[in-house]
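K.L.:
Let me see the structure of the following:
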Amino acid sequence: MYLPIGITTMTDQDKAIESRISEKAVDSFNDAPNARYKQIMRSLVRHLHAFVSEVELTEQEWFEGIRFLTETGHKCDGLVRQEFILLSDTLGVSMLVDAINHRHSASATDTTVFGPFYIEGMPEREFGENMAFTPGEAALVRGRVVDTQGKPLADAVLDVWQTAENGMYSGQDTEQPFGNLRGRYRTDANGYFAIRTIVPVCYPIPTDGPVGRMLDAANRHPWRPAHLHFMIDAPGYRKLVTHLFNHDDPYLDSDAVFGVKHSLQVIYEDRVSHDDLSADLGMQVPFKRACYEFVMEAE
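P.N.:
The predicted model follows:
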């Protein structure tokens, strides 16, 4: 049997001592007045102790883990960079929490991870307004927001964000103009929306911190497939947080944060002539167009 350096074969007495330590730690939360807090903390400590016992964690490995978490906290800046969310994303925890908390009817649009680069308070944009202030392949993203019965939802708010062509979000890249590739759009009376932007590109998540070192140690790549973020709000409906992924992206099957769902893939089709909307918006041809219908579930 393999044993870590410095670890000897465990006796029955050792097992009893370690078991008592775990039991005492779990039971220390028995008097917590909040039942949900008690449930979570007892389970967390139980599973944490089981992990330590299973891998026979050495003191050096324990210290490295503490240092890793400390450095993860230091890498968070409180505004744009959230290394703990990035860690949760790359461990698949974010998608698991999303799946548990967003069980919905088969007809509702699938959710996916929120991501670490959302910024509140971005500009309100008009129907079809261009949110791209940096170069890229011009695109028109249009569609509708409806409920599960197909009823259009007027005045729904679509908070949208994406990276620039250099693979970085505004805020993350301080040279981008304020609000670049970000904005809050609203649906019209018939539930339609229109967003002028650029075609999203695939990009690597930040690798200059602890999460990057973890991926490197695991021989994992840091790439996310090209996508457009959406957070959609409508009174009386469950908030929808999701992406639209480019259907032909090479990283769809190996997303670093496990966020891809087939139902969220869209085609950016070539347009060499105007459609009814692009002409009214004064778009130059050629451009790319993607269409999608978001289905929201009542609260």
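K.L.:
drop to CA atoms for contacts and neighbour counts, all remaining ones
P.N.:
Will do.
K.L.:
got the contact list for the residue lying closest to Asp248 once chain neighbours are set aside?
P.N.:
Take Asp248 and drop its neighbours on the chain: the residue closest to it by C-alpha to C-alpha, 6 or more residues apart in numbering is Ile267, 7.8 Å away. Residues near Ile267 by C-alpha atoms under 8 Å, 6 or more residues apart in numbering: 246-248, 289-291.
K.L.:
do the same with Leu87
P.N.:
By C-alpha under 8 Å, 6+ apart, the neighbours of Leu87 are Val211.
K.L.:
For it, give its distance to Phe68.
P.N.:
Counting by C-alpha to C-alpha, to the nearest Å, the gap between Leu87 and Phe68 amounts to 11 Å.
K.L.:
Can you get me a residue count around Gly115?
P.N.:
Neighbourhood size, Gly115 [other C-alpha atoms under 10 Å]: 17.
K.L.:
from memory it sits against Glu83, does it?
P.N.:
No. At 10.4 Å, Gly115 does not count as touching Glu83 under the criterion of C-alpha atoms under 8 Å.
K.L.:
Am I right that Gly150 is in a helix?
P.N.:
No. Counting by DSSP: H, G, I helix; E, B strand; the rest coil, Gly150 is not found in a helix; it is coil.
K.L.:
Provide the secondary structure category for Leu277.
P.N.:
Leu277 ends up helix, using three-state DSSP.
K.L.:
here's the other one to compare against:
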Amino acid sequence: MKGYFSESRSVEAVNERMSEETDPRLEEIMGKLVTHIHAFVKQVNLTEAEWMAGIEFLTRTGRICSDERQEFILLSDTLGLSMLVDAISNRRPDGATENTVFGPFHVKGAPEYEMGKNISLDGKGESCLFEGTIKDLQGAPIEGAELDVWSDNADGYYDVQQPDVQPKWNNRGRFITGPDGCYSFRGIKPVSYPIPSDGPVGQMLTALGRHPYRPAHMHLMVTREGFQTIVSHSFVEGDPYLADDTVFGVKQSLVASFERTPDAEGDTVWRSRFDIVMARLGEDTNVDLRSAAADEK
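P.N.:
Sure thing, here's the model as predicted:
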């Protein structure tokens, strides 16, 4: 016979209601969710008024969601949850380029260009040459790797945010490496920008004394058959928001140098080098942080 609910055995009372036919993975996830939520409520002595404020916050978060805006993902991002799930899902051997959050502004089917092409179509911003080598963990260049890149414009907006202002495919492009594994293209030096802060997530950040800004970065996705896909950024060295990216996306290994240098025409432009290291399928780390987390309890 299942027991009655009480404060002391609240977790047991809820979790023992699950059927023996419940999917094992669902049972594990929901059981741990109940365990940690109940522990949180007991630890902070949550009041009914505070509980209702939380319910109202989540209700407002749901109401602002649409096909163009996902406030719950924004909430996950700003609580560091998105980065944690990404880190767990993309553990790699030492030396491989690290992942970071995908972001909401990727568009499939960007134009494929020859190396050296300028992807900035609106003529705004400070010109920048991006270059590097895509290689494996042993340092050998990877031929046939597809590098998909995208960034904001000089005003801090992606083309999909301003379809009537920016040209389609502005600051986007795909490049395929040759035998030397090298890539190069021209764009603009990215600028930092705020995430949408006019909704519940923005109100939460204000209440916590946090800003909504992301440091300047170039998005990149690298794919090649036989290798693990990389979804990452190269961040602008020296950006004031590197240490407190509002979505916690910065990793030290992803901060790239940006230097002023003369180009072939004698004009001074920015230049950024960022090498990318891909791990082969099967070259996974064997780290399991669940046991470490259990030890911390």
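K.L.:
Need the TM-score between these chains.
P.N.:
For this chain pair, the superposition-based TM-score is 0.86 by TM-score structural alignment, normalised by the length of the second structure; 276 aligned residues with a C-alpha RMSD of 2.1 Å.
K.L.:
which residues in the stretch 51-200 of the first structure form helices?
P.N.:
Under the criterion DSSP state H, counting those that start in this stretch, helices of the stretch 51-200 of the first structure are mapped to 59-75, 83-90, 93-101.
K.L.:
Out of the ones you listed, which is closest to Asn180 of the first structure?
P.N.:
Nearest to Asn180 of the first structure, of all the helices of the stretch 51-200 of the first structure, is helix 83-90, at 22.0 Å by C-alpha to C-alpha.
K.L.:
that older thread, report the buried members of the contacts of Ile267 of the first structure.
P.N.:
Neighbour-count burial (16 or more other C-alpha atoms under 10 Å) is assigned, among these, to 246-247, 289-291.
K.L.:
Out of those, which is nearest to Asn130 of the first structure?
P.N.:
Using C-alpha to C-alpha, those come closest to Asn130 of the first structure at Arg289, 13.6 Å.
K.L.:
returning to what we had before: rebuild the contacts of Ile267 of the first structure as a markdown table, extending it with secondary structure.
P.N.:
Shown next, in a markdown table, are those (three-state DSSP):
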| residue | secondary structure |
| --- | --- |
| Asn246 | strand |
| His247 | coil |
| Asp248 | coil |
| Arg289 | strand |
| Ala290 | strand |
| Cys291 | strand |
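K.L.:
Phe127 of the first structure and Arg142 of the first structure, how far apart?
P.N.:
10 Å.
K.L.:
where do the contact lists of these two overlap?
P.N.:
Here Phe127 of the first structure and Arg142 have 193-195 as joint contacts, going by C-alpha under 8 Å, 6+ apart.
K.L.:
Please convert the buried members of those residues into PyMOL selection syntax.
P.N.:
Buried residues among these (16+ other C-alpha under 10 Å), as a PyMOL selection:
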select buried, resi 193+194+195
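K.L.:
Strands - which of the shared contacts of Phe127 and Arg142 of the first structure land there?
P.N.:
Judged by DSSP state E, those include 193-195 as members of strands.
K.L.:
can you tell me how far the aligned partner of the residue nearest to Asp248 of the first structure in the second structure sits from Pro111 of the second structure?
P.N.:
Ile267 of the first structure maps onto Ser257 in the second structure, with residues paired by TM-score structural alignment. For Ser257 of the second structure, the distance to Pro111 of the second structure equals 26 Å [C-alpha to C-alpha].
K.L.:
again with Pro24 of the second structure
P.N.:
44 Å.
K.L.:
again with Thr97 of the second structure
P.N.:
Using C-alpha to C-alpha, one gets 24 Å for the distance from Thr97 of the second structure to Pro111 of the second structure.
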